[in-house]
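> Pasting the sequence and the predicted coordinates here, then a few questions.
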Amino acid sequence: MHKKHSPLQMCLYLIGTIILLAGLAGAGFVYHSSTNDNSEAVGYVIAGGHVYALTTDESKGYLRNMELYGGTTAVILDRFNRWLVGLGQGKWHAYLLAMLSIAVAFGFYFAANHLTNGATEDQDG
């Protein structure tokens, strides 16, 4: 038995597919063009044969001054703020873009499927 889709359903499927393909292509482009280069490095730490960049927010002096002037709450809020800003940069931005495009495309597919169920009930009855 072949289901016949209405023009609105086909339009929703098409929009969902375009959003999915464009979002995943954009996420792939962002992923390959981004670097997790840390240009704010104030020093480097060698541990276990690997070199790690030390940023201002990871230095003991910065954390001590932050806690001295703002307390523990200021340190926690500063770390949260830097984490939140970091989500929009580098490879994390690509992951978020991919997840967002999948979620929006799923919403269009879901709407089209539920529109199908309502249309078939009206035609059968």
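Everything's here; your move. Computed from a predicted structure; not experimentally measured. Numbering: from 1, shown residues only.
> From now on I want contacts and neighbour counts done on CA atoms only, so please keep to that.
Noted.
> Can you give me the distance of the residue nearest in space to the middle of the chain to Leu87?
Nearest residue to the geometric centre of the chain (Cα atoms, centre = their mean): Leu96, 1.0 Å. In this view, Leu96 and Leu87 are 8 Å apart by Cα to Cα, to the nearest Å.
> and if you look at Ala41?
In terms of Cα to Cα, Ala41 sits 19 Å off from Leu87.
> what about Leu54, which SS state?
Following DSSP: H, G, I helix; E, B strand; the rest coil, we place Leu54 in the strand state.
> take the one below as the second:
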Amino acid sequence: MTDSFLARIPTLADAELRRYLEHPHGYKTEAVEAALAELGRRGAAIPEADLARVREALRSREARQASQAGRLLGTDPLVRKHRIRRVIAGILTAGLGGAALIYLRATPRMANPLGYEPEDTKKYLRELEVYGGKLNVLVTEFRRWFEGLWQGRSLAATVAVLTLLLAFGFWFVATRLAPDGEGR
């Protein structure tokens, strides 16, 4: 996407490039800087006051974004680590507790009154393959497996795995948003 954006900037008219400078808060920082560079390559005169205003608008936006991220978890490294741990503990407690409750309350799957599953017979699988090919058989097996994840004790395992992924994802993002690389 950046390559297409960088390729597009030189095709814009001066008026369109100046729009980036007039409203820097409405565009990504890279886009505003690319517009500035392109205007400079074209030899367009940009008053120093306008340059200072654009750079200040970009700096204030970046500072505002950093303070919003810091406000959520704190800027002090020790407080930040403590809050991250508490949030992760809450996610794990709720998710794994819910998974345990689901596991304990799940009833075993009832047996088919026919004594077998018709979908598991060779005849059924052969018909699937004849009508839709090997891919049809694979897709049908995948669909049955996926549906099985959301029932009974399999649901408890699914909730537990999703909880672990959510906790890890939160930890990963929260430590990467730390100001000046703190919290890692």
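Thanks, I have it. No experiment lies behind these values; they were computed from the predicted model shown.
> Any idea what the TM-score is?
The TM-score (TM-score structural alignment, normalised by the length of structure 1) is 0.66; 107 aligned residues with a Cα RMSD of 2.8 Å.
> what's the host helix or strand of the residue nearest to the centre of structure 1 packed up against?
Using DSSP states H and E, Leu96 of structure 1 maps to helix 90-124. The elements that helix 90-124 of structure 1 packs onto, with contact taken as 3 or more Cα pairs under 8 Å, 6 or more residues apart in numbering; DSSP states H and E, are helix 7-33, helix 60-87.
> Off-centre distance for the shortest one?
Read that as helix 7-33 of structure 1. 15 Å (Cα atoms, centre = their mean, to the nearest Å).
> how about it: buried residues?
9, 12-13, 15-17, 19-21, 23-24, 26-28, 30-31 (16 or more other Cα atoms under 10 Å).
> And for the last one?
In terms of neighbour count (16+ other Cα under 10 Å), helix 60-87 of structure 1 has its buried residues at 63, 66, 75.
> Now check structure 2 for the residue matching the last one.
Under the alignment (TM-score structural alignment), Val75 of structure 1 pairs with Val137 in structure 2.
> Its match is in contact with Glu129, isn't it?
Yes: Val137 of structure 2 is within contact range of Glu129, at 5.9 Å (criterion: Cα atoms under 8 Å).
> do you know how far His88 of structure 2 is from Arg80 of structure 2?
Residue 88 of structure 2: Ile, not His. Counting by Cα to Cα, the gap from Ile88 of structure 2 to Arg80 of structure 2 is 12 Å.
> what about stretch 41-60 of structure 1, how long is it end to end?
Stretch 41-60 of structure 1 end-to-end distance (Cα to Cα) = 14 Å.
> sorry, that was for stretch 2-22 of structure 2
From its first residue to its last, stretch 2-22 of structure 2 covers 22 Å (Cα to Cα).
> same deal with stretch 34-42 of structure 1?
One end of stretch 34-42 of structure 1 sits 21 Å from the other (Cα to Cα).
> what's the answer for stretch 111-126 of structure 2, then?
End-to-end for stretch 111-126 of structure 2, by Cα to Cα: 24 Å.
> Can you tell me what sits against that stretch?
The contact list for stretch 111-126 of structure 2 (Cα atoms under 8 Å, 6 or more residues apart in numbering) reads Val137.
> Show me how far that stretch is from its chain's centre.
Distance, centroid of stretch 111-126 of structure 2 to centroid of chain: 40 Å (Cα atoms, centre = their mean).
> what's the answer for stretch 105-122 of structure 1, then?
Computed by Cα atoms, centre = their mean, the chain-centroid distance of stretch 105-122 of structure 1 equals 27 Å.
> do the same with stretch 85-98 of structure 1
5 Å.
> Look up the closest residue to the counterpart of Ala27 of structure 1 in structure 2, ignoring the ones flanking it.
When structure 2 is aligned by TM-score structural alignment, the residue opposite Ala27 of structure 1 is Ala99. Leaving aside its sequence neighbours, Ala99 of structure 2 sits nearest to Ala156 (Cα to Cα, 6 or more residues apart in numbering; 4.4 Å).
> what's the neighbour count on the one you found?
25 (other Cα atoms under 10 Å).
> Which residue in structure 1 aligns with it?
By TM-score structural alignment, Ala156 of structure 2 lines up with Ala94.
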